[in-house]
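K.L.:
Here's a sequence, model it:
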Amino acid sequence: MSGLQNTAHELRDEVNLLDKQHDATARMVQSLDQQLVAITDEVATTTSDLAKSEREAAIRREVLQRRLVEIYKRGPLYSAEVLFSAQSVGQLVARYKYLHLLALRDKGLVKRLDELHEKIEAQHGQLVRLQSSVVENRSEKEKEAARLDDLEKLQTQNLQRVQEDTRRTKARLAELEKSETRLNNFIASFEAERRRAGSRSAANLAASSIRTTDIGRLDWPVNGAFLYRFGRQVNPNNTTTRWNGVGITAAVGTAVKAVSAGTVAYAGPMGTYGNTVILEHGGGDYSVYGSLARIDVRKGARVIKGQALGTVGVSDPALGPHLHFEIRRGGPAVDPAEWLRAAR
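P.N.:
Alright, predicted model coming up:
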């Protein structure tokens, strides 16, 4: 059962991790979409600015070309002729100012063309980079979208695995409940028969070999550590298991010994308990030894304290080799850990 619980827990953790990865990837794809929109807008703006700069540069070049043609046609002495042909000082000053402004205009035109050339070159470079960013963005988006698709498939597969594991766990719990009911009915039937026999003969109502003074003093039926404890346990998938005994881990083949003298009330298979021996100790007290690989006693046999009843086996691969041990006092199960000696 612990194996099924651990598997369910691990699968749930895996599904949660996949959910987080899915959300992160979905956010990444959304972010890439937003970046692509922003880059596309910037490409459009840069393309528009580049077209404007190129149109302005074309106009400026045409103007400059006309000025160069005019200067060439007039010759290198045109400026001197204009100045020397002035008929007064005022006319000379006016013509000088005109020629100076014309030179400044030509100089500004050349400077503006240089600026436009640099701007066009920079815009061309930016446009190339933006177009490269668009390609990279689309490529990265395709990768993330493929990864998102893979994660969604994994989510579906793991959800199916969790559902199947939950179904198996519930089925296993149903089997445990069924076997427990069978064990309870057997002990109740055996106890009723014992009491009926006792009504005919007082000898059949002997006191139990397990006494209250044995609390915390009984030898362990097998040396090992607790695999599971007595009582109610909530599983990772929110199902509930109630153990009427304890599980004690031990190697396959380890001898299992009686904790007290008694009579073998049952020796054989018992559903999910596997091979099981039930000892009747008198006074309505019983001890149960389940998950045995081999049974070395027969029904009706008298056994003494410490006598080997069988060997440890594996009744459930999910639990591994262990002994399932119960103590029944007057019918109901009690916590065996309270009756065993403190672990050495």
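K.L.:
CA atoms for contacts and neighbours, from now on please.
P.N.:
Will do.
K.L.:
now stretch 57-66, how far from the centre of its chain.
P.N.:
Put simply, stretch 57-66 sits 68 Å off its chain's centre (C-alpha atoms, centre = their mean, to the nearest Å).
K.L.:
Following up with a second sequence; could you model it the same way so I can compare the two?
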Amino acid sequence: MSTDRSAVMPALRRLAVLVAALMVASAANLAAQSAIGDQIRDSQDRLDQIRREKQQLAREYDQLSGQIHTFSEEISNIERRIGSSRGALDELDLQIQAYAIQVDETTRDMLRTHDDLVLRRTELEARLREIYKRGDLHAVQVVMEARSFGDLISRYKYLHLVARYDRTLVGQVQRLEEQLAAQRQQLAQEFARLRGLRGEKQREVRDLETLETQRERRLANTQRRVAQAQTRITQLEEEERQLGNLLAELERARREAERVAGTSTTPTLRTSDLGSLNWPVQGSVVYRFGEAKPDVEDVWKGIGIGAPRGTSVAAVESGSVAWAGSRGVLGQTVIIDHGGGYWSGYLYLQDLRVRSGDRVNSGQVIGHVGGDEGSASGTHVEFQIYEPGRDGNPRQVDPVRWLRGRS
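P.N.:
As a prediction, the model looks like this:
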């Protein structure tokens, strides 16, 4: 009995050492898997951040491009208005030149009128002096000196004609004076009108030229920002590509660690589940997988399900919460690992009811509908499904094919 015990004890000790070694190796493998998983999550976070920034830059790029188009149209419109105003200035200058010729002619007419007026005034003054010298009884004297009735009639007609001529002469002098005054007033008014119009057009041209300079500066600044945004987008695309490669390498390392550890997860999603999953929330589809996003050179990676804010959102199948937290522009987000390379994503949540690492069951509430009420999509949740890709990496697919048909 003593001999059997002494023979068994070394074997037990060797077995204990082997078990301990296996436990250490298993712990090391698990630690390695955990470290790789952390690296994957960190890398995925950086990749998501880059994609968000890229989308924001793309939106900014489109907006700036639209501004460039608007500024270009404004500048073109301003240039046309400046051309029109300058054309009006040219027409005013032609009018002023034509009016200057008219002024010269009018001035000559005024000089002739003035000379005629001087002549009439001189003649009138002479008649007045003659009448004054002869006195008030001159007409009576002329009549009384008539030698016959015929001579009387002749003298009377003469006096009548002289009186009428005197009245005509006075009227001519008055009309000439009024004509000169009217011509002077008309010239002054026309010159004032033309000077005012030309001054207004000059101010209009100056204002338009100032506006054109401002628009050209804003256009140049916008073009510079567009170039910067385009450069940054190019950089982000390259960084996204590099991080994508890194993520693929980390995923391969994770699978290798699982292989070495001899462990694997049983997927809770299978192709046999196609068309049988419950919808994460009841509502209308506001956008579909693969549709172009507005104002961004990108497409939707899932489907948008519109529902009132606060409506419960449930997991479509059981699994492990790989991520639960804020994703920037994507809002509160939950990503569930269903094993075997299958994942489901729930974006634009109002709040979270699970944490990273939690196990969830099918139909369990993981959050509530959020989304932006002011956006075109309104309050909604975006639902995504990932399947194993040919390269072993998850690829996004149309979630509708996994969901139960609705009547």
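K.L.:
need the contact list for G389 of structure 2.
P.N.:
Each residue near G389 of structure 2 by C-alpha atoms under 8 Å, 6 or more residues apart in numbering is listed here: R395.
K.L.:
Going C-terminal from the biggest helix by length in structure 2, what's the next secondary structure element?
P.N.:
The longest helix of structure 2 (DSSP state H) is helix 2-134. As assigned by DSSP states H and E, the chain's next helix or strand after helix 2-134 of structure 2 is helix 138-144.
K.L.:
buried ones in that next one?
P.N.:
Residues of helix 138-144 of structure 2 classed as buried: V143 (neighbour count, 16 or more other C-alpha atoms under 10 Å).
K.L.:
Distance check, L130 of structure 1 against D49 of structure 1.
P.N.:
L130 of structure 1 is 14 Å from D49 of structure 1, where distance means C-alpha to C-alpha, to the nearest Å.
K.L.:
what does D166 of structure 2 align to in structure 1?
P.N.:
Alignment note (TM-score structural alignment): D166 of structure 2 maps to D106 of structure 1.
K.L.:
need the contact list for the closest residue to its match other than its chain neighbours.
P.N.:
Distances taken as C-alpha to C-alpha, 6 or more residues apart in numbering place L64 nearest to D106 of structure 1, at 7.4 Å, with adjacent residues excluded. By C-alpha under 8 Å, 6+ apart, the residues touching L64 of structure 1 are D106, L109, V110.
K.L.:
Without its sequence neighbours, what residue ends up closest to the last one?
P.N.:
In this case it means V110 of structure 1. L64 (7.5 Å).
K.L.:
Could you measure from the aligned residue in structure 2 for D49 of structure 1 over to H114 of structure 2?
P.N.:
Aligned by TM-score structural alignment, D49 of structure 1 pairs with T106 of structure 2. Distance, T106 of structure 2 to H114 of structure 2, by C-alpha to C-alpha: 12 Å.
K.L.:
and what of R217 of structure 2?
P.N.:
Counting by C-alpha to C-alpha, the separation of R217 of structure 2 from H114 of structure 2 is 60 Å.
K.L.:
When those two are compared, which one has more neighbours?
P.N.:
H114 (17 against 13; other C-alpha atoms under 10 Å).
K.L.:
Could you turn the buried ones of the contacts of L64 of structure 1 into a ChimeraX selection?
P.N.:
The following ChimeraX line selects those of the contacts of L64 of structure 1 that are buried, judged by 16+ other C-alpha under 10 Å:
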select :106,109
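K.L.:
check which helix or strand covers R167 of structure 1.
P.N.:
Take DSSP H and E as the rule and R167 of structure 1 turns out to sit in helix 89-200.
K.L.:
how distant is that helix from the center of its chain?
P.N.:
Put simply, helix 89-200 of structure 1 sits 17 Å off its chain's centre (C-alpha atoms, centre = their mean).
K.L.:
after it, next one along is what?
P.N.:
strand 226-228.
K.L.:
The next helix or strand after that next one vs structure 2, mean deviation?
P.N.:
Using DSSP H and E, the helix or strand that follows strand 226-228 of structure 1 in sequence is strand 231-234. With mean C-alpha distance after the TM-score superposition for structure 1, strand 231-234 of structure 1 departs from structure 2 by a mean of 3.9 Å once superposed.
K.L.:
what comes up buried for strand 231-234 of structure 1?
P.N.:
Buried, per 16+ other C-alpha under 10 Å, within strand 231-234 of structure 1: nothing.
K.L.:
Name the residues that touch whichever helix or strand comes after it?
P.N.:
Counting by DSSP H and E, the element after strand 231-234 of structure 1 in chain order, helix or strand, is strand 240-243. The contact list for strand 240-243 of structure 1 (C-alpha under 8 Å, 6+ apart) reads L173, R229, F230, G231, R232, Q233, V234, N235.
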